[in-house]
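1. could you work out the structure for the sequence below:
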Amino acid sequence: MQMVLASQSPARLQVLRAAGVEPLVYVSGVDEDALMASLPEEAGPESVVVALAEAKARTVAAAVAAELPDSVVVGCDSMLAHDGLLVGKPGTAEVARQRWVAMGGGTGELLTGHCVLRVRGGAVGAIASGTATTTIRFGAPSPAEIEAYLATGEPLNVAGGFTLDGYGGWFVDGIDGDPSSVIGISLPLTRRLLIEVGVSVVDLWTARA
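-> Just a heads-up that it's a prediction; the model follows:
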């Protein structure tokens, strides 16, 4: 059985590889902004990240089902809930700067939506989805430290404008929750969702002790 990761995130791929799984990577091409705009106004943060994860997983599953008739497709999406707002990737240095000025010394909730689709006989079958939430306790970087961090380019293309396993780790005082979820994919949640679709994670390991 083959795992397919419906994400171009190097961090998610690294987490899975370190945990013994070598997935094939397919980028969904889902228009995240358009999808978010189509959701009901009353949709909560958890609903938003799950909807994005499911759209990615379904798009990729439809594309690979014939080629990989016995596989499991995993879609993920992460966003940061801070000060009443749900934010994704900053995209620009100016937006990232504004967010760090606002986040410094405070806390936020990193939400990661996961969706797992089981492909059997070339057809999409069982589906399971869920969210993982981790509280982030941000440090208070100085203006000079923020500018130096922005200059690395790292915060522009990651959810919330920070990482735990990169340069951003210097400015995170602590977390309450699953660290793998903050990096990009929650291993405990993914394991539980795999069980729901009838797959044991140990059957996906590429190496056994």
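
2. from now on I want contacts and neighbour counts done on CA atoms only, so please keep to that.
-> Will do.

3. pull the longest helix from the chain.
-> What stands out as the longest helix in the chain, according to DSSP state H, is helix 45-64.

4. elements contacting that one?
-> helix 32-38, strand 70-82, strand 107-120, strand 123-138 (3 or more C-alpha pairs under 8 Å, 6 or more residues apart in numbering; DSSP states H and E).

5. now that helix against strand 123-138, angle please.
-> Interaxial angle, helix 45-64 versus strand 123-138 (axes from the mean of the first three to the mean of the last three C-alpha atoms, to 10 degrees): 140 degrees.

6. this one as well, want them side by side:
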Amino acid sequence: MTARLVLASASPARRTTLRAAGLDPIVIVSGVDESQLTDLPPAELALQLAGLKCAAVAERADLPPDALVLGCDSVLEIDGEALGKPHDPAEARRRWQAMRGRSGVLHSGHCLRDVATGRTAAATGSTVVHFADVSDAEIDAYVATGEPLEVAGAFTIDGIGGAFVTRIEGDHHNVIGVSLPLLRDLVLELGHAWPDLWS
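-> Below you'll find the predicted structure:
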């Protein structure tokens, strides 16, 4: 029984990761307002946002009948605080000054819905990320690239920011925004075979 993956995310890194794993998702951006959820623990926030994104796209009438809709959202937890996308350079600079030489936990919520059955499976992947003790000049140069402004935690490991991450503990795909092992588990939970999603 084949199924078609629909990615409810605008993230090019998620799409690239999925394509490298043999999946070719249809991308439909959810348009969910991420600011509507507040005061949740970071891992729960990531999971709830993923659920909102999944639901927003799964309710559309123009999906393939065999669609599996995947919603994902990532937040970085430092000192118990959830850090999403900084959006402006000053905030990205402050984040990096607080993060450098330290570690945080990157939580990526995953929510997968089988449109044909209405069943949903969801889980959060968490990966510990250790940051280099970067200089103010490096922070300024990195922020000037624009890369950290629109990514959770103000960093990437698959781009310019990769040099500023010294070590991770856990699934590196999860830090990019979609954990392939976790997604496989959700696919199996909904009664599908992982190879059935390969394009």
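
7. what's the TM-score once they're superposed?
-> TM-score for the superposed chains, counting by TM-score structural alignment, normalised by the length of the second structure: 0.96, backed by 197 aligned residues with a C-alpha RMSD of 1.0 Å.

8. quick one on the thing from earlier: and the helices and strands packed on helix 45-64 of the first structure: which comes nearest Val49 of the first structure?
-> Comparison of those against Val49 of the first structure by C-alpha to C-alpha identifies strand 107-120 as nearest, at 4.6 Å.

9. trace Val129 of the second structure over to the first structure, please.
-> Under the alignment (TM-score structural alignment), Val129 of the second structure maps onto Ile136 of the first structure.

10. centroid residue for the second structure?
-> Gly177 (2.8 Å; C-alpha atoms, centre = their mean).

11. what lines up with that one in the first structure?
-> So, by TM-score structural alignment, Gly177 of the second structure is matched to Gly184.

12. in the first structure, which residue sits furthest out from the middle?
-> Ala144 (29.0 Å).

13. next, count neighbours for the alignment partner in the first structure of Gly22 of the second structure.
-> Using TM-score structural alignment, the partner of Gly22 of the second structure in the first structure is Gly20. The burial count assigned to Gly20 of the first structure is 15, neighbours taken as other C-alpha atoms under 10 Å.

14. now Gly20 of the first structure: how far from Ala140 of the first structure?
-> Note on Gly20 of the first structure: its distance to Ala140 of the first structure, by C-alpha to C-alpha, to the nearest Å, is 36 Å.

15. again, but for Glu54 of the first structure
-> From Glu54 of the first structure to Ala140 of the first structure the distance is 35 Å (C-alpha to C-alpha).

16. and Gly177 of the first structure, by the same measure?
-> 21 Å.

17. more neighbours: which of those two?
-> Under the criterion of other C-alpha under 10 Å, the comparison of Gly177 of the first structure against Ala140 puts Ala140 first, with 18 against 15.

18. for the more buried one, pull up the helix or strand it's in.
-> Counting by DSSP states H and E, no helix or strand carries Ala140 of the first structure.

19. now do Ala92 of the second structure
-> Using DSSP H and E, Ala92 of the second structure maps to helix 89-99.

20. in the first structure, which residues correspond to that helix?
-> Helix 89-99 of the second structure maps onto residues 93-103 of the first structure, going by TM-score structural alignment.

21. and stretch 190-198 of the second structure, by the same measure?
-> Under the criterion TM-score structural alignment, stretch 190-198 of the second structure matches residues 197-205.

22. count of residues packed around the closest residue to Val197 of the first structure other than its chain neighbours?
-> In this structure, Val197 of the first structure finds its nearest non-sequential neighbour in Ala126, 5.3 Å apart by C-alpha to C-alpha, 6 or more residues apart in numbering. For Ala126 of the first structure, the tally of surrounding residues (other C-alpha under 10 Å) stands at 15.
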